[in-house]
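Trainee: dropping the sequence and predicted coords here.
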Amino acid sequence: MNIIVAFAKQADVINFKSILSRGGYDQVKACTSGVQALSAMEDLGSGVIICGYRLSDMLYSELAQDLPGYFQMLLIASPDKAPDLTGDSVVYLPTPVKKSDLFSTLELMLEGVNRRKKKAKEKRLLRSDEDKKTIAAAKEILMDRHHMTEPEAHKYLQKCAMDSGTNMLETAEMIISLRNI
């Protein structure tokens, strides 16, 4: 599973990567800025980002607003910076952090991300024939107008759906309704 570590100080990034590596998490992306973290999340598609209260270019709250759909944030900060958490995509651990708390929280978060992805996949597989036709029609429009391949059109629909916070069917319906404009 994908893990990103993002802290303003390079030493903190190295420390957390080392702790995670000793705990069996070898594939960890390291970032010191929010822009780097967002880029890494876009590349990976899903997982958990472990970050501090402040990055070199933004606060955790700004980063949390732009979290992709299949990412969750584990915020590690001092108790005096304890956030007012809203939503289920940010989990907070106060410093100093015990390794056992870090690993158990991380495991639960990774399981949650996997569960959400699995549910979404099952939901996609259960689409009605009518829904499949609507999505296919939207892909056809994208392929004709923008010279995309079918996989490119599918990926574009998925990305638009994630970016707009809608599902793929709603995004397809929007594309179809805009074709005459």
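Mentor: Received it, and whenever you're ready, just let me know what you need.

Trainee: rest of the way, CA atoms for contacts and neighbours
Mentor: Noted.

Trainee: just give the number of residues close to His146.
Mentor: The criterion is other C-alpha atoms under 10 Å. On that basis, His146 has 10 neighbouring residues.

Trainee: Ile135: which element?
Mentor: helix 129-146 (DSSP states H and E).

Trainee: and what of Leu75?
Mentor: Assigned by DSSP H and E, Leu75 falls in strand 71-77.

Trainee: which element follows that strand toward the C-terminus?
Mentor: Reading on from strand 71-77 to the C-terminus, the next helix or strand found by DSSP H and E is strand 90-94.

Trainee: in that following strand, what's buried?
Mentor: Val90, Val91, Tyr92, Leu93 (16 or more other C-alpha atoms under 10 Å).

Trainee: likewise for stretch 28-38?
Mentor: Quick answer for stretch 28-38 (16+ other C-alpha under 10 Å): Val28, Lys29, Ala30, Cys31, Thr32, Ser33, Gly34, Ala37, Leu38.

Trainee: for stretch 134-152, same thing?
Mentor: Those would be Thr134, Ile135, Ala136, Ala137, Ala138, Lys139, Glu140, Ile141, Leu142, Met143, Met148, for stretch 134-152 by 16+ other C-alpha under 10 Å.

Trainee: closest one of those residues to Lys17?
Mentor: Distance to Lys17, by C-alpha to C-alpha, is smallest for Met148 among these, at 39.3 Å.

Trainee: name the nearest residue to that closest one, sequence neighbours excluded.
Mentor: Excluding its sequence neighbours, the residue lying closest to Met148 (C-alpha to C-alpha, 6 or more residues apart in numbering) is Leu142, at 6.4 Å.

Trainee: the one you found and His154 touch, don't they?
Mentor: No. The criterion here is C-alpha atoms under 8 Å, and Leu142 misses it with His154 at 9.1 Å.

Trainee: Ile3: neighbour count?
Mentor: Ile3: 26 neighbours (other C-alpha under 10 Å).

Trainee: one more: Gly165?
Mentor: The local packing of Gly165 (other C-alpha under 10 Å) involves 13 other residues.

Trainee: in addition, the following structure is provided for comparison:
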Amino acid sequence: MSNIIVVFPKKEIATNIRNILVRSGFDVLAVTTTGAQALHYVDTLDDGVIVCGYRLSDMMYSDIRDYLPDSFQLLLIASADKWGDGLEEGVVGLPMPIKVYDLVNTLEMILQTMRRRRKKRREALKNRDPKQREIINQAKGLLMERNGMTEEEAHRYLQKNSMDTGTSMIETAQMILTIMSE
């Protein structure tokens, strides 16, 4: 499933882009007018794509990118002179005026790249050795015991912290064991 969030300061523009994407076969999770609303949705997801304009009512596209975990991509739709100097990592740009064909193909390319990354992560999870699995299970057990989490919530907590800090799940589990054992 693709987690697509459309963010533009004008609701009509955001709705039009959502309609184009839906007609092209994409599932759009949310349409918002502020970066804060978009980031609220991001907090509940593992990965996805934000389609946005250059300037929103509460922040710039670069501010949103700074708050996004690495598992999210940002598709910037703006005039080429706004990002002619280049874009930072995790941002793909489409020049205005936008062509439906370009929007659909670019988004499909981004989603395909994300699916490949997700598949690699799953394969890496399957290839963990028993010692690494035990460290993760110990950290989950500690989170379940001390914070009253279910196993699924503890696993999600480890995943989210791992993505937010840019560390592996093993390193995150070891940090939790170190911090909570003191």
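Mentor: Happy to help now that I have it. This one's a predicted model, so the numbers in the text were calculated from it and none came from an experiment.

Trainee: just give the TM-score of the two.
Mentor: The TM-score (TM-score structural alignment, normalised by the length of the first structure) is 0.92; 180 aligned residues with a C-alpha RMSD of 1.5 Å.

Trainee: got a list of contacts for stretch 75-86 of the second structure?
Mentor: 49-54, 61, 91-98, 107 (C-alpha atoms under 8 Å, 6 or more residues apart in numbering).

Trainee: the residues you listed: which two are farthest apart?
Mentor: Top of the distance list for the contacts of stretch 75-86 of the second structure (C-alpha to C-alpha): Val49 and Pro97, 20.4 Å.

Trainee: who has more neighbours, these two?
Mentor: Val49 (23 against 10).

Trainee: how about the secondary structure of that one?
Mentor: Following DSSP: H, G, I helix; E, B strand; the rest coil, we place Val49 of the second structure in the strand state.

Trainee: just confirm it contacts Ile4, I think it does.
Mentor: Yes. Here Val49 of the second structure reaches Ile4: they are 4.9 Å apart, a contact under C-alpha under 8 Å.

Trainee: how close does Trp127 of the second structure sit to Ser71 of the second structure?
Mentor: Quick fix: residue 127 of the second structure is Asn, not Trp. Here the criterion is C-alpha to C-alpha, to the nearest Å. By it, Asn127 of the second structure lies 21 Å from Ser71 of the second structure.

Trainee: sorry, back to before: and which of the buried residues of stretch 134-152 of the first structure is nearest to Glu122 of the first structure?
Mentor: Ile135 (16.5 Å).

Trainee: identify the residue spatially nearest to the closest one, adjacent ones excluded.
Mentor: Among residues not flanking Ile135 of the first structure along the chain, Ala172 sits closest, at 5.3 Å (C-alpha to C-alpha, 6+ apart).

Trainee: which parts of the second structure are helices?
Mentor: 11-23, 35-42, 61-67, 100-126, 130-147, 151-165, 169-181 (DSSP state H).

Trainee: of all those helices, which one is nearest Leu87 of the second structure?
Mentor: helix 61-67 (9.3 Å).

Trainee: mean shift between that closest one and the first structure?
Mentor: Its aligned residues in the first structure lie a mean 0.6 Å from helix 61-67 of the second structure after superposition (mean C-alpha distance after the TM-score superposition for the first structure).

Trainee: tell me what that helix is packed against?
Mentor: Packing contacts for helix 61-67 of the second structure, counted by 3 or more C-alpha pairs under 8 Å, 6 or more residues apart in numbering; DSSP states H and E, involve helix 35-42.

Trainee: look up how far Lys117 of the first structure lies from the residue nearest to Met148 of the first structure.
Mentor: For Leu142 of the first structure, the distance to Lys117 of the first structure - C-alpha to C-alpha - is 25 Å.

Trainee: same check on Leu75 of the first structure?
Mentor: 22 Å.

Trainee: more neighbours: the two, which one.
Mentor: Set Leu75 of the first structure next to Lys117 and count neighbours by other C-alpha under 10 Å: Leu75 wins out with 24 against 15.

Trainee: for that one, which non-adjacent residue is spatially closest?
Mentor: Tyr92 (4.8 Å).

Trainee: wouldn't Val159 of the second structure be in contact with Met169 here?
Mentor: Quick fix: residue 159 of the second structure is Gln, not Val. Yes. Gln159 of the second structure lies in contact with Met169 (C-alpha under 8 Å); the separation is 6.4 Å.

Trainee: which one of the two is surrounded by more residues?
Mentor: Each of Gln159 of the second structure and Met169 has its neighbours counted (other C-alpha under 10 Å); Met169 has more, 21 against 18.

Trainee: ok, now how distant is the more buried one from Thr178 of the second structure?
Mentor: Distance from Met169 of the second structure to Thr178 of the second structure, counting by C-alpha to C-alpha: 14 Å.

Trainee: hang on, the earlier thing: which among the buried residues of stretch 28-38 of the first structure gets closest to Asp101 of the first structure?
Mentor: Of these, the one sitting nearest to Asp101 of the first structure (C-alpha to C-alpha) turns out to be Val28, at 18.4 Å.

Trainee: residues in contact with the closest residue to the closest one other than its chain neighbours?
Mentor: Once flanking residues are discounted, Val28 of the first structure sits nearest to Ile3: 5.1 Å by C-alpha to C-alpha, 6+ apart. Ile3 of the first structure sits next to Gln27, Val28, Lys29, Gly47, Val48, Ile49, Ile50 when contact means C-alpha under 8 Å, 6+ apart.
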